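Engineer: here is a sequence with its predicted model. Questions after.
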Amino acid sequence: MKKMIYGVAGLALAPAAGYMYSRYAEPGWLRTTEVTITLKRLPPSFDGMRIVQFSDVHLGFHYTTEQLAGLAGRIQALNPDLICFTGDLYDSAVGSDAIPTVEVLSRLHAPLGKGAVLGNHDYYGKESEKIISILTDGGFSVLMNRSVPLQRGQERIWLGGVDDMWDGRPDLPRTLQNVPENECVILLAHCPDYADLALKRSVDLQLSGHSHGGQVRLPLFGPVVLPAYGRKYVAGHYVLGGGKLQVYTNRGIGVSVYPVRFNCRPELTVLTLRRG
């Protein structure tokens, strides 16, 4: 009888415990993922380059500027050569925290600089221009369908970025128009499924976010819900076209729509590039 009572009580409490964990524990349990990416066209002087990628902060929706400050400290402690942000700085609208956010972003430093693109949420509330200003004032190059060279000695690679696939106007030909055909390109694209278009061009590595990895992933089932343009390359490392293009989809920092994560911890990614 006691065993039966304990069993019934356990079944009754399990949903509440699961909710408490997914609402209050896992969203703050940040994981740093180390990934080595081998690129055939990477110049020798860039061998060993460290990129720290973060994505989908969603400030204002259960994520504060104070938390962003803690995140900045963790990013800086990883000694990045390049810092990349792949969209959705805010969840919907810029609040009164614009100046503190600029101050926090300004604390991030990397020898090769800081690049960013916008995500679909950065367009909500018609706030995209404000968010571009916040990122720019925070020292990020906002790559709206353009590329910039990254130089080490006499060698270089290119960091490009396209506008958001959902609410923006991505233009990859324009992004690559000044890039020599034989030079290595890293592309920032908020939506990971943009990789199907990038595969048709001369792009070596695409970094994306947007999907949150599903945000809630059930064992043996996977992600419960996925957004448009984030359903094919949901999370982690993908190799496409026989190695022509590699993709890394970051699970994001914050949450959106529902303030929960389950079996899908927030993520910082450290990508070490190696010459193939």
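Structural biologist: On my side now, so go ahead.
Engineer: rest of the way, CA atoms for contacts and neighbours
Structural biologist: OK.
Engineer: now do the contacts for residue 117.
Structural biologist: Residues in contact with residue 117 (CA atoms under 8 Å, 6 or more residues apart in numbering) are 85-87, 142-144, 161-164, 188-190.
Engineer: could you dump those to a markdown table with distance to residue 64 and neighbour count?
Structural biologist: Listed next are the contacts of residue 117 as a markdown table, based on distance: CA to CA, whole Å; neighbours: other CA atoms under 10 Å:
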| residue | distance to residue 64 | neighbour count |
| --- | --- | --- |
| 85 | 17 | 28 |
| 86 | 18 | 29 |
| 87 | 16 | 28 |
| 142 | 22 | 23 |
| 143 | 25 | 22 |
| 144 | 26 | 23 |
| 161 | 26 | 31 |
| 162 | 27 | 29 |
| 163 | 25 | 26 |
| 164 | 24 | 28 |
| 188 | 24 | 33 |
| 189 | 24 | 33 |
| 190 | 21 | 34 |
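Engineer: quick one: which of those residues sit in strands?
Structural biologist: Among these, DSSP state E puts 85, 142, 161, 188 in strands.
Engineer: still on that earlier bit, adding distance to residue 104, write the contacts of residue 117 out as JSON lines.
Structural biologist: JSON lines is the format used below for the contacts of residue 117 (distance: CA to CA, whole Å):
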{"residue": "85", "distance to residue 104": "14"}
{"residue": "86", "distance to residue 104": "17"}
{"residue": "87", "distance to residue 104": "16"}
{"residue": "142", "distance to residue 104": "17"}
{"residue": "143", "distance to residue 104": "20"}
{"residue": "144", "distance to residue 104": "22"}
{"residue": "161", "distance to residue 104": "23"}
{"residue": "162", "distance to residue 104": "25"}
{"residue": "163", "distance to residue 104": "24"}
{"residue": "164", "distance to residue 104": "24"}
{"residue": "188", "distance to residue 104": "22"}
{"residue": "189", "distance to residue 104": "23"}
{"residue": "190", "distance to residue 104": "22"}
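Engineer: toward the C-terminus, what is the element adjacent to the lengthiest helix in the chain?
Structural biologist: The longest helix of the chain (DSSP state H) is helix 2-20. Where DSSP states H and E defines the elements, the next helix or strand beyond helix 2-20 is strand 31-39.
Engineer: quick check, central residue of this protein?
Structural biologist: Residue closest to the average C-alpha location in the chain (CA atoms, centre = their mean): residue 55, at 2.9 Å.
Engineer: close enough to count as contact, that one and residue 252?
Structural biologist: Yes: assessed by CA atoms under 8 Å, residue 55 is found in contact with residue 252 at 4.7 Å.
Engineer: common neighbours of the two, please.
Structural biologist: Taking CA under 8 Å, 6+ apart as the criterion, residue 55 and residue 252 both touch 209, 210.
Engineer: residue 187: how many residues sit nearby?
Structural biologist: Number of residues near residue 187 (other CA atoms under 10 Å) recorded here: 28.
Engineer: okay, one more to line up with it:
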Amino acid sequence: MKLLLVCVLLLGVLGVTVFRAFDTALTVRAYTVETGKVSAPVRLVLLTDLHSCDYGEGQRELLDLVEAQSPDAVLLGGDIVDDDERLPIENALTAARVLAERHPTYYVTGNHEFWTGDVDGVRARLSACGVTLLAGECAELEIRGQKVQVCGVDDPSAGEAEWHSQLDRVTQAVEGDAFSILLTHRPERVEDYEGRGFDLALAGHAHGGQWRLPGIVNGLLAPDQGLFPKYAGGRYDLGETTLIISRGLARESTRVPRIFNPPEVVVIDLMPCRDGGRESVN
């Protein structure tokens, strides 16, 4: 009898572990950034790597979760559209249209938008949804009397020379009195982001390393980083710039299932410094 109970218990634990490992239900991952450049809270939502995936009729699962966060702005960090014809662009456009109707929404390209072979068409359709496209430009948000500067660059698939030119342009446009954000698709190019004066850099692309062992392995494999990527997902200190990497929203678009790596909506709260000091992230 004792052996039977032990076996039942072990099977139960195994079942729960397997369920959790392959669970692809949306989750919210929250970060807090303290800064002397805001005097009242500002909430941002970062969405990356949707890959035209299906989140229910009218994308309600995703849109309802975003709306529940009450963001002041939504940032789309690339690969919102996929180049696989089995994944309809309408899924991405539906989400973008509703988000832009409700919130200021900004977008940069990822590699998959270029891989469609019609990146200009993708840009045009997203722009028609009311999304603000950023490709070497900065936009200024005023939220409760506070300035937040959102700057964005295309994916390097635009060409290395063009990518560096865009990065230089947004660097020159940084305003010191505004909280400045660099929206980019690629997380691994940290050496290019350091020392440019941005308070916050936001990226995706790595899909959280696809497979994770929380607390042990942050990610197994990521594009452009290979095995055990350093920048799979989470927050990283780049000197005066904090880098936050989303693990993304890709589900049915991935050839390999996500393990202990659920798709995520990233929430970033900009908060006034409690001690008047330098920015910090929790």
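Structural biologist: Sure, I can see it. Quantities reported herein were computed from a predicted structural model and do not represent experimental measurements.
Engineer: and the TM-score between them?
Structural biologist: Laid over one another, the chains give 0.80 as their TM-score (TM-score structural alignment, normalised by the length of the first structure), with 258 aligned residues with a CA RMSD of 3.1 Å.
Engineer: related to what we said a few turns ago, what do we get in the second structure for the residue nearest to the centre of the first structure?
Structural biologist: Per TM-score structural alignment, the equivalent position to residue 55 of the first structure in the second structure is residue 48.
Engineer: so stretch 128-143 of the first structure aligns onto which residues of the second structure?
Structural biologist: The aligned range for stretch 128-143 of the first structure in the second structure is 119-134, by TM-score structural alignment.
Engineer: would you mark the buried spots in that stretch?
Structural biologist: Buried residues in stretch 119-134 of the second structure, defined by neighbour count with 16 or more other CA atoms under 10 Å: 119, 122, 123, 125, 126, 127, 129, 130, 131, 132, 133, 134.
Engineer: could you single out the nearest of the residues you listed to residue 145 of the second structure?
Structural biologist: Nearest to residue 145 of the second structure out of those is residue 132 (CA to CA; 20.9 Å).
Engineer: distance of the closest one from residue 31 of the second structure?
Structural biologist: Distance from residue 132 of the second structure to residue 31 of the second structure, counting by CA to CA, to the nearest Å: 24 Å.
Engineer: on that earlier part again, of all the buried residues of stretch 119-134 of the second structure, which two lie farthest apart?
Structural biologist: The distance between the two most remote of those (CA to CA) is 17.0 Å, for 119 and 130.
Engineer: now check the second structure for the residue matching residue 200 of the first structure.
Structural biologist: Residue pairing (TM-score structural alignment): residue 200 of the first structure is matched to residue 195 of the second structure.
Engineer: spell out the secondary structure type for its match.
Structural biologist: coil (DSSP: H, G, I helix; E, B strand; the rest coil).
Engineer: identify the residues contacting it.
Structural biologist: Residues counted as contacts of residue 195 of the second structure (CA under 8 Å, 6+ apart) are 239, 240, 241.
Engineer: just those: which are in strands?
Structural biologist: Judged by DSSP E, these include residue 241 as members of strands.
Engineer: could you dump the contacts of residue 195 of the second structure to CSV with neighbour count?
Structural biologist: Putting the contacts of residue 195 of the second structure into CSV (neighbours: other CA atoms under 10 Å) gives the following:
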residue, neighbour count
239, 11
240, 16
241, 22
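Engineer: confirm for me that residue 237 of the second structure is in contact with residue 231.
Structural biologist: No: at 11.2 Å, residue 237 of the second structure does not count as touching residue 231 under the criterion of CA under 8 Å.
Engineer: which of these two has more neighbours?
Structural biologist: Higher neighbour count among residue 237 of the second structure and residue 231: residue 231, with 26 against 14, using other CA under 10 Å.
Engineer: quick one: map the more buried one onto the first structure.
Structural biologist: Using TM-score structural alignment, residue 231 of the second structure lines up with residue 233 in the first structure.
Engineer: which residues touch that match?
Structural biologist: 192, 193, 247, 249.
Engineer: cutoff 10 Å now
Structural biologist: Residue 233 of the first structure makes contact with 191-196, 208-209, 211, 213, 247-249, according to CA atoms under 10 Å, 6 or more residues apart in numbering.
Engineer: which one among the residues you listed gets closest to residue 148 of the first structure?
Structural biologist: Set against residue 148 of the first structure, the nearest of those by CA to CA is residue 208 (17.9 Å).
Engineer: from the middle of its chain, how far away would stretch 149-167 of the second structure be?
Structural biologist: Put simply, stretch 149-167 of the second structure sits 17 Å off its chain's centre (CA atoms, centre = their mean, to the nearest Å).
Engineer: tell me how far residue 40 of the first structure lies from residue 185 of the first structure.
Structural biologist: From residue 40 of the first structure across to residue 185 of the first structure, the span is 11 Å (CA to CA).
Engineer: sorry, slip of the keys, the one I care about is residue 267 of the first structure.
Structural biologist: Residue 267 of the first structure is 24 Å from residue 185 of the first structure, by CA to CA.
Engineer: of these two, who's got more company?
Structural biologist: The residue with more neighbours, out of residue 267 of the first structure and residue 185, is residue 185; 27 against 23, by other CA under 10 Å.
Engineer: how about that one, what's its match in the second structure?
Structural biologist: Alignment note (TM-score structural alignment): residue 185 of the first structure maps to residue 180 of the second structure.
Engineer: ditto for residue 87 of the first structure
Structural biologist: Taking TM-score structural alignment, residue 87 of the first structure has residue 78 as its aligned residue in the second structure.
Engineer: so for that match, what's the nearest residue that isn't a sequence neighbour?
Structural biologist: The spatial neighbour of residue 78 of the second structure that comes closest, neighbours along the chain excluded (CA to CA, 6 or more residues apart in numbering), is residue 110 at 3.9 Å.
Engineer: I'd like to know how many residues surround the one you found.
Structural biologist: Residues lying near residue 110 of the second structure (other CA under 10 Å) number 31.
Engineer: how about residue 111 of the first structure?
Structural biologist: Residue 111 of the first structure is flanked by 12 other residues according to other CA under 10 Å.
Engineer: so which strand or helix has it?
Structural biologist: Using DSSP H and E, residue 111 of the first structure falls outside every helix and strand.
Engineer: the first structure: helices as residue ranges?
Structural biologist: 2-20, 65-77, 98-105, 128-137, 172-175, 195-198.
Engineer: so which of those helices comes closest to residue 221 of the first structure?
Structural biologist: helix 2-20 (16.9 Å).
Engineer: perfect, that will be all.
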